[in-house]
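Q: This is the structure alone, sequence omitted:
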């Protein structure tokens, strides 16, 4: 009964998180048709991205943007020839100007990605752009992506516009886990709340962030978030705290091409930062595990228990909660073009996420937490203690 009550509250009182209608407006009035378009610097941090770069970098170089735009790819210590491949693609594809640079190993207290972003922004500021597009190396953009982002930022008066790229769903495990990843993220950070000027909910999707250069300076980005493992949410909070307006929505024309074909790949992707999301707090971890069990595991357990004769009221309450859960997941499955009959499997996917979160904490206490492409990051308090 408690689980059923929680689901009734979630559907009505958690910012309608289950809806998927927060998208860039189809027509924005941010820039007159014959007006001056603001200049944009596109910053792409890249570490060992030779596999995906041929699918993504040409889409940035081919942006049909009416104003001045330039791409800055920051090779973050790659060992697979990422920088050379980027230069080769620029020569063969043409399009926007490309600058490839490397900042060297990050200084103590910086995560690798933000160290690369810092270097890219420093290069870009020499051109004095009005906007910065921070986009990951695995993100492919349709030719009008940049134009629509700028239109939406100018038209809505936003200092930061971010889109949750449509992630790849090709393998069976991707189909099971990936839509749920976005569903859980929107449940934690309802997009409507992020986009409301009356609320203080802050979040972003790090794969595609258009940021006003003035807002970045005002928020001291990325220096103010240099230790952040979950850098996109930290970026949104920094911009919001400095007085900036932010917007977050689902993308229609921005896609991640990074493959996660095996469960082990998805497990690593989630577990590397899950405990950081919980602020490395054991009590928060216990509360999260209990909450996931109550919300996602109790309904099917009680439904089957009722069928087994444990009590009709428990069975019906569990079945009702499971039905609400299933219905709330359908819009996300439609967004990812997945069949409706996979929606009742959400409790199993939630169990996987519960185990991934616990594993993230275990790896953290073993000294292997927040690891990515050969680097392991300490939590900020530990790093500050070493520096002092």
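A: Nice, I can see it. Because the structure is predicted, anything quoted here is derived from the model rather than measured.
Q: make it CA atoms for all contacts and neighbour counts henceforth
A: Noted.
Q: Give the helix, strand or coil label for residue 163.
A: Counting by DSSP: H, G, I helix; E, B strand; the rest coil, the backbone at residue 163 sits in strand.
Q: Please apply the same query to residue 346.
A: Relying on three-state DSSP, one would call residue 346 helix.
Q: ditto for residue 50
A: coil.
Q: What about it, how many residues nearby?
A: When neighbours are counted by other CA atoms under 10 Å, residue 50 registers 20.
Q: Please name the nearest non-neighbouring residue to it.
A: residue 82 (4.9 Å; CA to CA, 6 or more residues apart in numbering).
Q: And for residue 211?
A: What sits nearest to residue 211 in space, not counting adjacent residues and going by CA to CA, 6+ apart, is residue 160, at 4.5 Å.
Q: Over to residue 158?
A: Using CA to CA, 6+ apart, the nearest residue to residue 158 is residue 245, at 5.0 Å.
Q: and that neighbour, what is it in contact with?
A: With contacts defined as CA atoms under 8 Å, 6 or more residues apart in numbering, residue 245 is in contact with 157, 158, 159, 160, 197, 239.
Q: Restricted to strands, list those.
A: residue 160 (DSSP state E).
Q: want to try a markdown table for the contacts of residue 245, with distance to residue 226 and neighbour count as columns?
A: Shown next, in a markdown table, are those (distance: CA to CA, whole Å; neighbours: other CA atoms under 10 Å):
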| residue | distance to residue 226 | neighbour count |
| --- | --- | --- |
| 157 | 27 | 15 |
| 158 | 23 | 19 |
| 159 | 20 | 22 |
| 160 | 18 | 30 |
| 197 | 26 | 14 |
| 239 | 14 | 24 |
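Q: here's the one I want to compare it with:
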């Protein structure tokens, strides 16, 4: 068997394993029920405080904050927006929106610059959680400043947590796919995230896999205490995964799924914008390990680039084994991508472009490592973390 054929067969075997042995990551059926609660007259709806970390978010707040203020929640709820050193008038915009729209009460607070060992978002969350705890809520909703919620979002999250006995409920917000680069890269981002952290495994009690989507995380306050959130993950750049691991390690039950009516309003119109979003934390996810980087690059090449390459080369060079194995691997790859394309309302033809998209992610990952060794680490909104953590272990 030729080296080309061996590569094609190796890729095919990898895709068979991913199809059947990686928690059915390609399924998109992990969703919260749309109406899990008995109605607005249900007794004893628990108190909730929504915590929104915000740094230079004045441009997106008009599209997101009113949706939080307008939550149709039967119990007591309020919003704490943490202005994390913004220079664009984020705090003033938030207060003006609250005066204009009314709804849930809003407080805007400022934590000051992060202390040593803290990343900016988690420092902001620490301050916001401390303010929220002063109101003695049962649940905290941690949500990003660019996330818009349907009016019943908080009700559905709380009802699902109570019905399932869950300590953490997280929905991966539907990201924007308006521009050309967004259409190409964003669905693949969710697809690859699910491949790394299969939602079914995350949601299975006793399974070690843990993850959350930081844009929408409902937390039981008792789990916050057990897991020492956010102090136990204070140095993490990939804060959502770190938070979920801490909750699960402490014995909590977690759930992660795709959102129906929780949407990101942040635009990523240029490739450079999406590149920064991925590259800022990719090497941290690999624990800054050169060996893991080499393995990841080789794995991406074998799994995503080899199928089309061996199919074309096998057909051109008269190697039927390479052509058939590469073609089958390509078919499985495209087939597993179709459900997430349907979720985002994209044409099935984008499945044929997945190898090119994967090549872009490969290059983003390499660039993340290059920036790390240049001392730039994870740069985001004017802050640079030279040696960020992926998901720190508790001491």
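A: Done, it's in. Everything numeric in this text was worked out from a predicted model, so none of it was measured.
Q: TM-score of the superposition?
A: TM-score of the superposed chains, computed with TM-score structural alignment, normalised by the length of the first structure, equals 0.97; 382 aligned residues with a CA RMSD of 1.3 Å.
Q: Over to the aligned residue in the second structure for residue 328 of the first structure. Which of the three states is it?
A: Matched to the second structure by TM-score structural alignment, residue 328 of the first structure sits across from residue 336. Following three-state DSSP, residue 336 of the second structure is assigned to helix.
Q: Relative to residue 120 of the second structure, how far out is residue 336 of the second structure?
A: Going from residue 336 of the second structure to residue 120 of the second structure by CA to CA, to the nearest Å gives 36 Å.
Q: Of the two, which one has the most company?
A: For the pair residue 336 of the second structure and residue 120, the greater number of neighbours falls to residue 120 (28 against 19), based on other CA under 10 Å.
Q: Can you name the residues that contact the more buried one?
A: Shown in contact with residue 120 of the second structure (CA under 8 Å, 6+ apart): 84, 113, 114, 383.
Q: Of those residues, just the buried ones, PyMOL syntax please.
A: Selection command for PyMOL covering only the buried members of the contacts of residue 120 of the second structure, criterion 16 or more other CA atoms under 10 Å:
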select buried, resi 84
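Q: want to throw the contacts of residue 120 of the second structure into CSV with distance to residue 8 of the second structure and secondary structure?
A: Output for these, formatted as CSV (distance: CA to CA, whole Å; DSSP: H, G, I helix; E, B strand; the rest coil):
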residue, distance to residue 8 of the second structure, secondary structure
84, 50, coil
113, 52, coil
114, 49, coil
383, 43, strand
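Q: Alignment lookup: residue 256 of the second structure to the first structure.
A: Using TM-score structural alignment, the partner of residue 256 of the second structure in the first structure is residue 248.
Q: I should have written residue 162 of the second structure there, sorry.
A: Residue 162 of the second structure maps onto residue 154 in the first structure, by TM-score structural alignment.
Q: what about its match, distance to residue 114 of the first structure?
A: On the measure of CA to CA, residue 154 of the first structure and residue 114 of the first structure end up 26 Å apart.
Q: again with residue 160 of the first structure
A: Distance from residue 160 of the first structure to residue 114 of the first structure, by CA to CA: 17 Å.
Q: for residue 260 of the first structure, same thing?
A: Relative to residue 114 of the first structure, residue 260 of the first structure is positioned 23 Å away (CA to CA).
Q: Please apply the same query to residue 253 of the first structure.
A: 25 Å.
Q: With distance to residue 323 of the first structure added, can I get the contacts of residue 245 of the first structure in JSON lines?
A: Formatted as JSON lines, those follow (distance: CA to CA, whole Å):
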{"residue": "157", "distance to residue 323 of the first structure": "40"}
{"residue": "158", "distance to residue 323 of the first structure": "38"}
{"residue": "159", "distance to residue 323 of the first structure": "39"}
{"residue": "160", "distance to residue 323 of the first structure": "37"}
{"residue": "197", "distance to residue 323 of the first structure": "33"}
{"residue": "239", "distance to residue 323 of the first structure": "39"}
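Q: Which of the contacts of residue 245 of the first structure are conserved in the second structure?
A: Mapped onto the second structure and checked by both residues aligned by TM-score structural alignment, their matches' CA atoms under 8 Å, the contacts of residue 245 of the first structure keep the contacts 157, 158, 159, 160, 197, 239.
Q: The first structure: which residue goes with residue 203 of the second structure?
A: Aligning on TM-score structural alignment places residue 203 of the second structure opposite residue 195 in the first structure.
Q: where does the closest residue to its match other than its chain neighbours land in three-state SS?
A: In this structure, residue 195 of the first structure finds its nearest non-sequential neighbour in residue 247, 4.8 Å apart by CA to CA, 6+ apart. Three-state assignment for residue 247 of the first structure (three-state DSSP): strand.
Q: now residue 247 of the first structure: how far from residue 207 of the first structure?
A: Remark: distance between residue 247 of the first structure and residue 207 of the first structure (CA to CA) = 14 Å.
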